[in-house]
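S.K.: Give me coordinates for this.
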Amino acid sequence: MKKILQASLSAVLVLSLVGCGSTKDEAIYQDSIDAYVNEIDMDYAYDFTKTLSTDTSLHDNSLGFRTSGSDAEHRTANYLAKEMKAIGLKNVEKIPVNVDKWQYNDASLTIEGTNIDLMSVSYMVNGTDENGITAQIVDCGTGFAKDYEGKDVEGKIALVGVDQFNESWIGGYIYEAYEHGAKALVTYDLDGYGRFSDDDHQIQDVCAEDIMPTTIITMSEYKQIKKALKQGHDMVTLKVDSVMEEGNGTSYDVVGYIPGKSHDQQIIFAGHYDMYFTGFQDDCSAIGTIMSMAKTMIDSGYVPENDIVVVAHGAEEWGATGTEFDWTRGAYELINNVHPE
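M.R.: Got it, this is the predicted structure:
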């Protein structure tokens, strides 16, 4: 990982300095390039990324979530603003933007007559009240209309295997369960993006309206439930501490500057700092990279031709309900409603 970060830090600087990369330009800027490379601090890049990813004070729950407008996202914005100032970025701003808030804190799924007690993971919808939903759970196969034939799920909890890569996005499964009267939906992953093992949670943005509590469990956990159902244990209690507030959230885009010789143009280094499951790769490593690039430029004494703007934006993993463009909310609000210039 450190080698990948170092390659990124070096390559992007060269592109920033030499433009189209001609031999003449490279010679002109060689001193700046050498000074920059000498100041690269891979320990800072890695340690900063790791802190942003794994520091539990920057999480909302034990799974390492930091989501749109949540308490953890607000704490992390403060942390990023403080760090931007510490490395020497100028005019650091913590810019509030309007989002749909989603904060997932905890969940549990228990089955009467068994010792099954799982932490199912909520999608970007509201959860249950503190008492949860106690009802029958019905195995509805792969969650399409034909899988509900002959099954009564009215007022019950539907259990569905999903494949969001080859079959349908999660919204399709939610709406199908809703049409058949289910009170909540519990899913498990059959196949999909980045599937690694039967112990993975494969959550994706819902791209759907907030119509029922919806969670995901692992394939291994599904096998436990399937065994319990065969033994006649089908009464479950689902508790989900998940809060979605449409139009009532505030996220922060954190922005800092390396002033250039000219302010007519800007070069923007950007990434998002919200995440699921500690998100080292998506997208803490990007924030670690752009922060390290900025720190190295400042430490090397480099003065860019144009302003360099470092942007850490929130509300990318999710920030708007009922749309496939939920991942654009933090950036969209910044460039359309706050800083269109």
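
S.K.: make it CA atoms for all contacts and neighbour counts henceforth
M.R.: Will do.

S.K.: The chain: strands as residue ranges?
M.R.: Remark: strands assigned in the chain by DSSP state E are 90-111, 117-118, 121-122, 133-139, 157-163, 184-191, 214-217, 235-258, 262-272, 306-313.

S.K.: The structure of the following sequence is requested for comparison with the preceding one:
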Amino acid sequence: MSRQASRPTHPVEAAVDEGFMRSVVEQMSAIGSSPLGFRVAGTPEEDEVCALLADTMRSIGLEDVRLEPVPVDGWRFRGAALEAAGESFPCASFGGSPPTPPGGIEAQLVFAGRGSRQELERVGVAGRIVLVDWPGDHFLWPSLTAAEATHAGALAVVCACLPGGRFYQMDGALGAFDGIWIGGSVPLATIAGDHALRLIELQRSGSVPARLTLEVELRPGVNGHNTAGTIPGRRSGPPIVVAGHHDGWFSGSFDDATGVASTLGIAKAMLDAGHVPERPILFGSHTAEEYGLADSAFDWLIGASWRVNEEHRNWGRSVPFYLNIEGSGMPLPMFIDTPPELRRFCRRVCGSARRDGLLPYGVQYGVPRTGTEQWPYLAAGIPSLNVNTLPRSYWRTQYHTQYDTTEIVSFADLVRETRLYARFVMTADAAPEALLNLGARASDLRHHGRLEVARAAGFETQHVDAALTRYETVASTGADWLALRAAFATVARTLESIHARDKQSTLHLQALLDVESLDAALDALERENLGAAARAAARSGRNRLARHVGREVFELDAARHRPGHPGFGWAAKARTTPSPGLWEELASLRGEPGSRAPGPWLASSLRRKRAASARELQRRLDRIAAVFERAARRLELGS
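M.R.: Got it, this is the predicted structure:
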């Protein structure tokens, strides 16, 4: 494929400054709480990076530069090591883990496979340091293994992503992530996969005395900060918002110093070119994208969620457009996460960008994800995009490791990508009414909402179909911008949801999966196929965990996913589904020691929980119909 040189077609695009963005990335990357780096929310290092960004904003001419406080639980990494077999192996950790005592923890090191409760019991981990393999499963997070190991009497956990895993697949790669930590668990450190393999071999040959040292500072109830600076528009009103996140694991150069540098690169280019937007544009960065809330199943996206749900509550129904910039600066396809309503806008902008050489590697579209700060903006009702050039090879090797440094950033590509991002912002600013193709949401729901499955299972969906048809019809007749914007917010604030694995979904889909799973389990039970019944039931809610953790940890996890838990955080805006908990039923179906024997009670219990899920599904289908009817009325009033 030929790679034509990019041709800036606007003075702003021509003014994008490579040296400026390189300087921002290098300065941010140099700030860290340890020799490995780490600039985490609520720490002196975050204070330092926020001061740097505020000074930079003022120096390029942004107005109303400010730091907006965000309540967080700080976690400051200072260093970690595992001493064993006469060597000292460097370690890192996951956000939220407590430290070891000052002298470390000394005990025998044992390998317990993936760290399931069965493996922990088989090995016998009481009084020991446990080494486990985490393959990168987003459902079975290491915090659950640490909690289970704690209940089994372990003193600490060391986690590795062995060869073939999803993350950290480079020699010597240490890993970090948000901990999704469970309070009261023993300390957890991470170790490179190749180092772990050596220790596993040694442990198979005999006992391996070890000492783990993890030095971190827990800083509960402090403030992190979001940053902001504005270019005023020709008219006043709600701003367009552009941002990345300034916290990061290790040096965090690509993720996400490049996103912040690109954000400020757009601002500087506009100011240098003398561009005056139609409406204000707020350029900023968020705290605690990576981690910021202790003892929480939802410990990430804290800064962005606070900004739209607390600091600027009016934004959800007023901000015209939000552009979230994640890791950028690689010679790879552009990845754009977009809700259905903005797909046409994206294709139009990307079509012109392709002709001008700004997309030499093409573009790939995806759906909004709970792993980026686009999601809280979208769930609040704001039209938004997430853009990045994060390839799979990066996810498997350098992501959240010490290899995420300035050396992997292609600054020439960052310039090209920033020109494209600027084009998105300027196009949205010039004609916000062209942003939204409202009918695309109804079409998407028809194609991907599995309404025909719900209908076949006996649920009422005709009113949903009727509401979608009315919405599509009214949306095609034209309405003013305020009516379009209000309709978008009305729909997004109801439909955007998360499923049981804490990933993005649509309001009713988890309840539908719960009903399907329980129907399949009951059918298998009627055929006396207990294994098939267990496999089907485990597909509902978070019940897959029942095979891996004990009942106490299972119930702790369930409590953390219910409204009212102190760590429920931004999930309160995510319209979670009250899926059934099936610990007792699954233990019985699997014949686990001490479990209740199968009998008539089992089918009765599954039917009762299926009925509750069915009521929840119908309630959510009714809500979808109502919200599209309400949005259609808004459009009719604005026509």
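
S.K.: What's the TM-score once they're superposed?
M.R.: Laid over one another, the chains give 0.84 as their TM-score (TM-score structural alignment, normalised by the length of structure 1), with 308 aligned residues with a CA RMSD of 2.2 Å.

S.K.: Any idea which of the strands of structure 1 gets closest to Gln281 of structure 1?
M.R.: Gln281 of structure 1 lies closest, by CA to CA, to one member of these: strand 262-272, at 11.1 Å.

S.K.: Give the aligned range of that closest one in structure 2.
M.R.: The alignment of strand 262-272 of structure 1 onto structure 2 (TM-score structural alignment) spans residues 235-245.

S.K.: tell me which residues in the matching stretch are buried?
M.R.: By neighbour count with 16 or more other CA atoms under 10 Å, stretch 235-245 of structure 2 contains the buried residues Pro238, Pro239, Ile240, Val241, Val242, Ala243, Gly244, His245.

S.K.: May I see those organised as a markdown table, with distance to Ser604 of structure 2 added?
M.R.: Below are the buried residues of stretch 235-245 of structure 2 laid out as a markdown table (distance: CA to CA, whole Å):
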| residue | distance to Ser604 of structure 2 |
| --- | --- |
| Pro238 | 54 |
| Pro239 | 55 |
| Ile240 | 54 |
| Val241 | 52 |
| Val242 | 53 |
| Ala243 | 52 |
| Gly244 | 50 |
| His245 | 49 |
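
S.K.: Tell me the counterpart of Ala261 of structure 2 in structure 1.
M.R.: By TM-score structural alignment, Ala261 of structure 2 lines up with Gly288.

S.K.: Isn't that match up against Met42?
M.R.: No - judged on CA atoms under 8 Å, Gly288 of structure 1 makes no contact with Met42 at a distance of 10.1 Å.

S.K.: quick one: which of these two has more around it?
M.R.: Each of Gly288 of structure 1 and Met42 has its neighbours counted (other CA atoms under 10 Å); Gly288 has more, 25 against 16.

S.K.: Can you name the residues that contact the more buried one?
M.R.: Ala45, Tyr46, Phe48, Thr49 (CA atoms under 8 Å, 6 or more residues apart in numbering).

S.K.: Structure 1: matching residues for stretch 105-116 of structure 2?
M.R.: Against structure 1, stretch 105-116 of structure 2 falls on residues 133-144 (TM-score structural alignment).

S.K.: Tabulate the strands of structure 1 in JSON lines, adding columns for distance to Asn38 of structure 1.
M.R.: Converted to JSON lines, those look like this (distance: least, CA to CA, whole Å):
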{"stretch": "strand 90-111", "distance to Asn38 of structure 1": "23"}
{"stretch": "strand 117-118", "distance to Asn38 of structure 1": "50"}
{"stretch": "strand 121-122", "distance to Asn38 of structure 1": "45"}
{"stretch": "strand 133-139", "distance to Asn38 of structure 1": "59"}
{"stretch": "strand 157-163", "distance to Asn38 of structure 1": "47"}
{"stretch": "strand 184-191", "distance to Asn38 of structure 1": "45"}
{"stretch": "strand 214-217", "distance to Asn38 of structure 1": "47"}
{"stretch": "strand 235-258", "distance to Asn38 of structure 1": "19"}
{"stretch": "strand 262-272", "distance to Asn38 of structure 1": "21"}
{"stretch": "strand 306-313", "distance to Asn38 of structure 1": "20"}
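
S.K.: returning to what we had before: of the buried residues of stretch 235-245 of structure 2, just say which sits nearest to Arg204 of structure 2.
M.R.: Checking the buried residues of stretch 235-245 of structure 2 against Arg204 of structure 2 by CA to CA gives His245 as the nearest, at 43.4 Å.

S.K.: what's the burial count for Gly193 of structure 2?
M.R.: Other residues lying near Gly193 of structure 2 total 27 when counted by other CA under 10 Å.

S.K.: Which residue of structure 1 sits opposite it in the alignment?
M.R.: Under the alignment (TM-score structural alignment), Gly193 of structure 2 pairs with Met219 in structure 1.

S.K.: contacting residues for that match?
M.R.: Applying CA under 8 Å, 6+ apart to Met219 of structure 1 gives the contacts Tyr188, Asp189, Leu190, Asp198, Asp199, Asp200.

S.K.: Pretty sure the fourth one sits against Ser220.
M.R.: Yes - in this structure, Asp198 of structure 1 sits in contact with Ser220. The criterion is CA under 8 Å, and the distance is 5.3 Å.

S.K.: Any idea how far the match of stretch 105-116 of structure 2 is from the middle of the chain?
M.R.: 27 Å (CA atoms, centre = their mean, to the nearest Å).

S.K.: For that stretch, buried residues please.
M.R.: Buried positions in stretch 133-144 of structure 1, judged by neighbour count with 16+ other CA under 10 Å: Ile133, Thr134, Ala135, Gln136, Ile137, Val138, Asp139, Cys140, Thr142, Gly143, Phe144.

S.K.: Among those residues, which one sits closest to Val97 of structure 1?
M.R.: Ile133 (34.2 Å).

S.K.: and Ser604 of structure 2, how many neighbours?
M.R.: Neighbours of Ser604 of structure 2 (other CA under 10 Å): 12.

S.K.: can you give me the helices in structure 1?
M.R.: 2-18, 23-28, 30-39, 42-54, 71-87, 170-179, 219-230, 285-300, 329-333 (DSSP state H).

S.K.: Would you check how far apart the counterpart of Thr51 of structure 1 in structure 2 and Asn226 of structure 2 are?
M.R.: When structure 2 is aligned by TM-score structural alignment, Thr51 of structure 1 is paired with Gln27. Gln27 of structure 2 sits 18 Å away from Asn226 of structure 2, taking CA to CA, to the nearest Å as the criterion.

S.K.: Perfect, I'm done here.
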